[in-house]
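Asker: Give me the fold of what follows.
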Amino acid sequence: MNWSLKMGKRYMPTVLIFAFLLLAWQLVVSVFGVREYILPSPASVLNAITNSEIPWGSHMLVTATEVVGGFLLAAVVGVLLGTAIAWSDTAARALMPFLVFVNTLPKVAIAPLILLWFGYGLVPNLLIGALIGFFSVVINTAAGLSQIDQDMLDLGRVFNAPKWRVFVKIRIPNAYPYILSALKITATSAVVGAILGEFVASQAGLGYVIITSQSTMNTPVAFAAIAFVSIIGLSLFGIVSLLARVLAPWAVDGGR
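Answerer: Below you'll find the predicted structure:
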């Protein structure tokens, strides 16, 4: 009971905000008579979700696979590159300019090239999602591994700990909050990348549904697809937040 009350107090403001926005949305559409193809009411969107002939489950599965795959790829590559940068000054000097260059590339412009190189399907959309989200993981990993209390490093030297042991016992635990914060950003970035890839060219996924519904001015279906995209992003963000509470509880809400 205490746990449920704590969760209720924690998330009740968010629930109230969403409820207020939905109510305001419904009132605006009803009072001003906004046409459905411009702004559908929440009731119309709900009807599109429940009564539509669109196979929402299969489209959600495609997009969720792209999002999760892009997120995991960005996380693994980002942590490895960040570790290399923190481990070696030579690697840092060699990698950082190249990574900054890659990160500054306009993703909208290179998305068609990725589709050209890798064809249509899950892989290019997964890569676009990873490309958008990996840089923050690299930077935060390197920062977490480098910004150590000097007294901790001195303690390691006193005990003649080798470099790899200092990394495992001191630097990596210190980097947990940094990495997990970056992963929260990457969780949302992966969603953007997957949808961007589906916008450019795809035959399945929620981005594909949004594009096709807009071409037929079926705005309630487009809003329903956007709602499902948000659910995927919020779910992945929630999983990362839960992981942060498990691995680095001292860094989440002051350890509460």
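Asker: going forward, measure contacts and count neighbours with C-alpha atoms only.
Answerer: Fine.
Asker: Over to Arg35. Which of the three states is it?
Answerer: Using DSSP: H, G, I helix; E, B strand; the rest coil, the structure places Arg35 in coil.
Asker: give me every residue that touches it.
Answerer: Val29 (CA atoms under 8 Å, 6 or more residues apart in numbering).
Asker: So Ile186 sits against Ser136, correct?
Answerer: One correction, residue 186 is Thr, not Ile. Yes: if you go by CA atoms under 8 Å, Thr186 and Ser136 touch, sitting 7.3 Å apart.
Asker: For the comparison step, fold the sequence that follows:
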Amino acid sequence: MLRTALMLVAGWQALVVMLAPPRYILPAPLDVLAAFRRQAGFLLDHALVTLVEIAAGFAAGALLGVATALAVAALPGFGRLVWPVVLVLQAFPVFVLAPLLVVWFGFGLASKVVMTALIIFFPVASAFADGLRRTDPELLDATAMTPATRLQALVHVRVPLALPSLVTGLRVAAPLAPLGAVVGEWVGASAGLGFVMVQANARMQTDTVFAAMVVLAVLTLLLRRGVDALAPRLAPWAREG
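Answerer: Here you go, the predicted model:
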């Protein structure tokens, strides 16, 4: 990962040297570093706001996705009713939903958490529901020959076998979580990295925009690392995933 980052920075610097664009169009890496050092406390304060939004939205979206997948598996009629609605909601671009969420939930934390949760929800629910649906029919037939109820078969057989799929869904969702928070901040906020980007862009402070983007990238990588660290505990038999 470090090698990839160094290659990207080297390519970025080479592009600046070759094209020599104005700093407000493409600042050099050293300009961005200087902007970060100049505003480190300011950027980290806003990063903390975005981190809270990301963490709360990720947790809410993941829990809602898991609950929906379990309900669809336990109640097929519920799945036929709810799943088309989920697909329609997923089809709406986030930029369409964000202004409505700000109107409904305000400019504070709630609208950003809801936005993030909506983005996280679908990959988690879809992956987990697919894992539950793919349970070996022969195994289910064997379970049906025991005194176990359908609920017990779901909890003790289908869920453990579907946990690797849930891990996959969480890994796919993790890089998307910051998108929900930042888009919500772009639409309306008084704090957060998205707010910093909008304000800096309006003032043509492109170096500050890039500095905020770098901080956001670090938060994204940390979230993905956190999910990767959780995966062996959630599904020890799926470590290679």
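Asker: TM-score for these two?
Answerer: Once superposed, the chains reach a TM-score of 0.94 (TM-score structural alignment, normalised by the length of structure 2), with 241 aligned residues with a CA RMSD of 1.5 Å.
Asker: of Thr186 and Ser136 of structure 1, who's got more company?
Answerer: Thr186 (30 against 25; other CA atoms under 10 Å).
Asker: Need the outlier residue of structure 2, farthest from its centre.
Answerer: Met145 (41.2 Å; CA atoms, centre = their mean).
Asker: Centroid-nearest residue for structure 2?
Answerer: Most central in structure 2 under CA atoms, centre = their mean is Ala177, positioned 2.1 Å from the mean C-alpha point.
Asker: in what helix or strand does it lie?
Answerer: Assigned by DSSP states H and E, Ala177 of structure 2 belongs to helix 177-187.
Asker: What residues in structure 1 pair up with that helix?
Answerer: Aligning helix 177-187 of structure 2 against structure 1 (TM-score structural alignment) gives residues 190-200.
Asker: Tell me the secondary structure at the aligned residue in structure 1 for Ala117 of structure 2.
Answerer: Ala117 of structure 2 maps onto Ala130 in structure 1 when the alignment is built from TM-score structural alignment. Following three-state DSSP, we place Ala130 of structure 1 in the helix state.
Asker: Ala130 of structure 1 touches Gly78, doesn't it?
Answerer: No: the criterion here is CA under 8 Å, and Ala130 of structure 1 misses it with Gly78 at 9.3 Å.
Asker: between these two, which one's more packed in?
Answerer: Ala130 (31 against 27).
Asker: which residues does the more buried one contact?
Answerer: So Ala130 of structure 1 contacts Gly69, Gly70, Phe71, Leu72, Leu73, Ala74, Ala190, Gly193 (CA under 8 Å, 6+ apart).
Asker: what lines up against Gly79 of structure 2 once you look at structure 1?
Answerer: Under the alignment defined by TM-score structural alignment, Gly79 of structure 2 corresponds to Ala92 in structure 1.
Asker: Name the nearest residue to that match, sequence neighbours excluded.
Answerer: Ile85 (4.3 Å; CA to CA, 6 or more residues apart in numbering).
Asker: Can you classify the one you found by secondary structure?
Answerer: Ile85 of structure 1 - assigned by three-state DSSP - is helix.
Asker: now it: how far from Ile148 of structure 1?
Answerer: Plainly put, Ile85 of structure 1 is 15 Å away from Ile148 of structure 1 if you go by CA to CA, to the nearest Å.
Asker: More neighbours: these two, which one.
Answerer: In this view Ile85 of structure 1 and Ile148 are compared by other CA under 10 Å, and Ile85 has more residues nearby, 24 against 14.
Asker: can I assume the more buried one is in contact with Ala91?
Answerer: Yes: using CA under 8 Å, Ile85 of structure 1 makes contact with Ala91 at a distance of 5.4 Å.
Asker: circling back to that earlier point, where's the residue farthest from the centre of structure 2 relative to Ala153 of structure 2, distance?
Answerer: Separation of Met145 of structure 2 from Ala153 of structure 2 (CA to CA) stands at 11 Å.
Asker: give me every residue that touches the spatially closest residue to Phe199 of structure 1 that is not a sequence neighbour.
Answerer: Closest residue to Phe199 of structure 1 apart from its sequence neighbours, by CA to CA, 6+ apart: Gly207 at 5.6 Å. By CA under 8 Å, 6+ apart, Gly207 of structure 1 lies in contact with Thr63, Ile195, Leu196, Glu198, Phe199, Ala225.
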